[in-house]
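Colleague: Using only what follows, build the 3D model:
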Amino acid sequence: MKKTLMLLAALAFTTAGTSFAQTAPATTTTKVKMHGGKGGHGPKDPAKMADHKAGKMAKELGLNADQEAKVEQLFLARQQENQALKAKYGADRNAARTEMKASHEKYEAQLKSILTPDQYAKFDKMKDEHRGHGKMQGGGKTKVKAKA
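Modeller: Down below sits the predicted model:
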């Protein structure tokens, strides 16, 4: 546990040190979208993303400090593994599908072991709502009656 935290701290300091070592700011006139998210802010630091996601989850599910730390480590490890898979397979998502599915199942099982049954049930419900399940009934199809 301590080794993992020390490794994460060293990684964070190394990343922070290299980001401040830039000699001149890049000047561009257009925003370039570097990721699929909102805005043109570019890719985020995996450690910051893991911290943000764990904090949000702690707030929504009522995690204690120990659970939040474990969830943050889990998210960071998952992001690093996903980056490795993206580097390995590139844009060929079909080739990576089985490894990605196995990775997802592994992390879901680890998350389930960290959370209480009530917290996991709430998390599962939030996932479904986020994906759009429960928002529309009948597979998203709506019937429109024609006026006579």
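
Colleague: From here on, just use CA atoms for contacts and neighbour counts.
Modeller: OK.

Colleague: List of residues touching stretch 70-78?
Modeller: 46-47, 49-51, 53-54, 103, 107, 110-111, 114 (CA atoms under 8 Å, 6 or more residues apart in numbering).

Colleague: Try it again at 7 Å.
Modeller: With contacts defined as CA atoms under 7 Å, 6 or more residues apart in numbering, stretch 70-78 is touched by 46-47, 50-51, 54, 111.

Colleague: One more sequence to fold, the one below, so I can look at both together:
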Amino acid sequence: MKKKLVLALSIFAATFALSTESVKAQDGRGERPQQNLTPAQRVDNQIQRWTKALSLSSDQVNQIKPLLLELNQKRDAMRDAPDKRAAMREMRDLVTAQDAKMKTILSAEQYTKYEDIKDEAKDRMKGKFGGRN
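Modeller: Reported below is the predicted structural model:
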């Protein structure tokens, strides 16, 4: 009887721990839930957010999706780069090129909102990791 009770409590504790981690990942409190996603999954999430925030048309989504996918794939590849500074410079150049392409795809109003979204993300990152002065 004791063995069954201990086993049942162990299973309950393990299930509770796993469900807690799952909830943290789903609500954004997990350590880095986006890191476990594939580049395509991250792009789909980003497209959903941008479609809502920027009122993207289906044509715009079809033009933006490959840009985001390429950027996310290169970002993943750069995480393992031996020269982090060079990788960061390359990523900065890629983002600058993406911004130029986005400017041709989005309307002036959408592009302004896009820049606001990017600025808010930068502010969140500075708050989370501490900005450089």
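
Colleague: quick one: TM-score?
Modeller: With the length set by TM-score structural alignment, normalised by the length of the second structure, the two chains reach a TM-score of 0.62; 101 aligned residues with a CA RMSD of 2.9 Å.

Colleague: hmm, back to that, ranking by neighbours, what's the top pick from the contacts of stretch 70-78 of the first structure?
Modeller: A54 (23 neighbours; other CA atoms under 10 Å).

Colleague: name the element the aligned partner of it in the second structure belongs to?
Modeller: Under the alignment (TM-score structural alignment), A54 of the first structure pairs with I47 in the second structure. Under the criterion of DSSP states H and E, I47 of the second structure resides in helix 39-54.

Colleague: Where do the strands of the first structure begin and end?
Modeller: Along the first structure, no segments are classed as strands by DSSP state E.

Colleague: Now for E68 of the first structure, how many residues are close by?
Modeller: Using other CA under 10 Å, E68 of the first structure has 22 neighbouring residues.

Colleague: Would you check how far apart F20 of the first structure and D45 of the first structure are?
Modeller: Distance, F20 of the first structure to D45 of the first structure, using CA to CA, to the nearest Å: 14 Å.

Colleague: now do S19 of the first structure
Modeller: Separation of S19 of the first structure from D45 of the first structure (CA to CA) stands at 11 Å.

Colleague: which of these two has more neighbours?
Modeller: Using other CA under 10 Å, the more surrounded residue of S19 of the first structure and D45 is D45, with 13 against 9.

Colleague: for the second structure, longest helix please?
Modeller: Longest helix in the second structure by number of residues (criterion: DSSP state H): helix 2-26.

Colleague: repeat for the first structure
Modeller: In the first structure, assigned by DSSP H, the helix with the most residues is helix 65-89.

Colleague: Quick one: average offset of the helix holding I47 of the second structure versus the first structure, please.
Modeller: Superposing on the first structure and averaging over aligned pairs (mean CA distance after the TM-score superposition for the first structure), helix 39-54 of the second structure comes out at 0.9 Å.
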